[in-house]
Every structure is written in structure tokens, then in C-alpha cells.
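Trainee: with the sequence up front, the predicted model follows.
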Amino acid sequence: MSSESLEKLGLFFDELNRVRVWEPEAADKTNDLKDECKDFSQKITDFHKISNEFLTSIQNLSKHVEKERIKALGSSNLLKSMAKQRETQRKQYKSLIIEKSTELERLRVQHQSLLKIESEQQDIIDQIQMY
């Protein structure tokens, strides 16, 4: 039988003279498509792997950023607390200064009064001694 009559029956010979059910061109295109699909599948697998690594990196970075944000908030709150504490302490010192100044003034007046009384008493003693 000739190759044309075999082709009519759906049998073909490839370049290595093997019997094929498909035309050699269709078989070659099918093999090429199979190879391209395999390459595409590998690229998808690689992309999936890279995507997962990227997501993991982003999640780790996100956790680190959140941790640093919380630390910054804590520091900010501590700073505000210290500022309020200093303001409270400043007000306490101011009140204490006013209190001590008032006491000082009261003691000055008392001292002046006692000096006056002492002077008057000394005058009386001096007058008594003169008689």
C-alpha cells in the first residue's frame, strides 16, 4: 500500500517512519502545545510560589510595622503623661511657693509685732529702773 492510501485510512508516518494516527503536522503542533502548556504551568507554579513569598514578606513587614506603631503610641502616651505630670508638679510647687510666701509674710508681721512688744517692754523696764 502506498502512503497516500494509508493516509486516507487515517494512518501516517512521521520522520522516523513510525506509524501515527494523526498527521505529522498536527502531532508536532500538539507536542508544541503540550510543551507550551507545560512551560505555562511551570510559570504559573513559579508565580504562585513568588506570590506566596511576597505575601509572607508583606505580612511580616505588616507585623513589624504594627509592632513599631504600638511602640510609638506607647512612647507618645508616656511623653504626654510625663508632660501632664510635670504640669501637675509645677502647679504643686507654685502652690507651695504661695503657701510658703504667705507664711513668710505672716512670720514677718509676727516678728515685727514681737519686736515692737519687746521694744515697749524694754521701755517699761527702763522706766521702772529709772525710778
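Mentor: All right, it came through fine. Residues are numbered from 1 along each chain as shown.
Trainee: when you work out contacts or count neighbours from here on, use the C-alpha atoms and nothing else.
Mentor: OK.
Trainee: residue ranges for the helices of the chain, please.
Mentor: 3-8, 24-130 (DSSP state H).
Trainee: could you dump those to a markdown table with distance to Asp14 and mean neighbour count?
Mentor: Formatted as a markdown table, those follow (distance: least, Cα to Cα, whole Å; neighbours: other Cα atoms under 10 Å):
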| stretch | distance to Asp14 | mean neighbour count |
| --- | --- | --- |
| helix 3-8 | 11 | 12 |
| helix 24-130 | 6 | 12 |
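Trainee: looking at those, which is nearest to Leu16?
Mentor: helix 24-130 (10.7 Å; Cα to Cα).
Trainee: out of the helices of the chain, flag the one nearest Glu15.
Mentor: Ranking the helices of the chain by proximity to Glu15 (Cα to Cα) places helix 24-130 first, at 8.2 Å.
Trainee: does anything pack onto the closest one? Which helices or strands?
Mentor: Applying 3 or more Cα pairs under 8 Å, 6 or more residues apart in numbering; DSSP states H and E, one finds that helix 24-130 contacts no other helix or strand.
Trainee: also this one, for the comparison:
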Amino acid sequence: MAQAALGAAGLHFDELNKLRVLEPEVAAQTAQLREQCRAFVDKTAEFQNIVGSLIELVDQLAKAVESEKMKAIGARNLLKLIAKQREAQEQQLQALIAEKKMQLERWGPGPSACLAGTGSSTRLSAKSKRTRTNSSTSSSSRSRGF
């Protein structure tokens, strides 16, 4: 009967015979809820740690990707520069070839055309070369007014 009177007043005894304000079932549920909350907080903290490390990893990968991207852009620009340099060199060589062809046409068939393999033709070509040199010198001196 004492327990009933205490129960009506909202006081209860637990399994250790300690006086409690809550009913033993409600106290057990409260303790269980407290443990579940602690487990949830621990799991949330663990999740935050995992997410933090994942963010760090993604940041490192982003930096590495950005670095490789800059290297690729630099390499592409270098290749474009090399291609332009080759194109410019090719144009210079084409101009040089055209200039040499013009010189060759002005000079006419040179000594190499007369070198068929005989000694007399070599003397003949040397003689024609001297003649050509003399005639070009005299024509240039005439054009200067001498």
C-alpha cells in the first residue's frame, strides 16, 4: 500500500530501491533514448570527419587537375608556336628557293650544264663563263655611263 500511495504522488522505487520521480518504464525509455542520441551524435561526428577528408581529397585533385590543365595549355601554345615558326621558316625557304631560281635563270645554263665529262668541254665552259663575266661587266659599266 505504501508503494501505491507513493505511486499516486508520482514517486516510484527503481530496481536498486532508490526513490525516483519517473516511472521505471519511462526512466528506461529515457536512458535508451539518451544512448541512441549519443550514438547518433557519434555517427554524425564520424560522418563529418569522412566528409571533411573527402573534401580535402577533392580539393587536392582539383589542384592537380588545374595544374595539368595549365601544363596542357602551355604545351598546346608551344606546339602552335612551333607550327608558326615552321611555317615562317618554310616561307623563308620558299622565298630563298625562288630567289635562287631567279639567279639561275639570269645566269643561264652554268658550267654544270656543260660538264658532260670531257676535259675540252670544261675548258669551253670556263671560256664561256669568262665571256659572260666580261660581257656583264661591260654591260654594267655601260649602264652606269662609263
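Mentor: Okay, I see it. In this text, all values refer to a predicted model and were calculated from it rather than measured experimentally.
Trainee: possible to save the helices of the first structure as a markdown table with distance to Arg18 of the first structure?
Mentor: A markdown table is the format used below for those (distance: least, Cα to Cα, whole Å):
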| stretch | distance to Arg18 of the first structure |
| --- | --- |
| helix 3-8 | 12 |
| helix 24-130 | 10 |
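Trainee: dump the residue contacts of the alignment partner in the first structure of Lys69 of the second structure.
Mentor: The pairwise alignment with the first structure assigns Lys69 of the second structure to Arg69, based on TM-score structural alignment. Applying Cα atoms under 8 Å, 6 or more residues apart in numbering to Arg69 of the first structure gives no contacts.
Trainee: ok, Arg69 of the first structure to Phe40 of the first structure distance?
Mentor: According to Cα to Cα, to the nearest Å, Arg69 of the first structure and Phe40 of the first structure sit 42 Å apart.
Trainee: can you check Lys100 of the first structure too?
Mentor: In this view, Lys100 of the first structure and Phe40 of the first structure are 88 Å apart by Cα to Cα.
Trainee: for Ser3 of the first structure, same thing?
Mentor: 36 Å.
Trainee: now swap in Asn52 of the first structure and tell me
Mentor: With Cα to Cα as the criterion, Asn52 of the first structure and Phe40 of the first structure are 18 Å apart.
Trainee: so what's Val21 of the first structure closest to, chain neighbours aside?
Mentor: Closest residue to Val21 of the first structure apart from its sequence neighbours, by Cα to Cα, 6 or more residues apart in numbering: Leu11 at 4.9 Å.
Trainee: which residue in the second structure aligns with the one you found?
Mentor: Using TM-score structural alignment, the equivalent of Leu11 of the first structure in the second structure is Leu11.
Trainee: who's in contact with that match?
Mentor: With Cα under 8 Å, 6+ apart, Leu11 of the second structure has these contacts: Leu19, Arg20, Val21, Leu22, Glu23.
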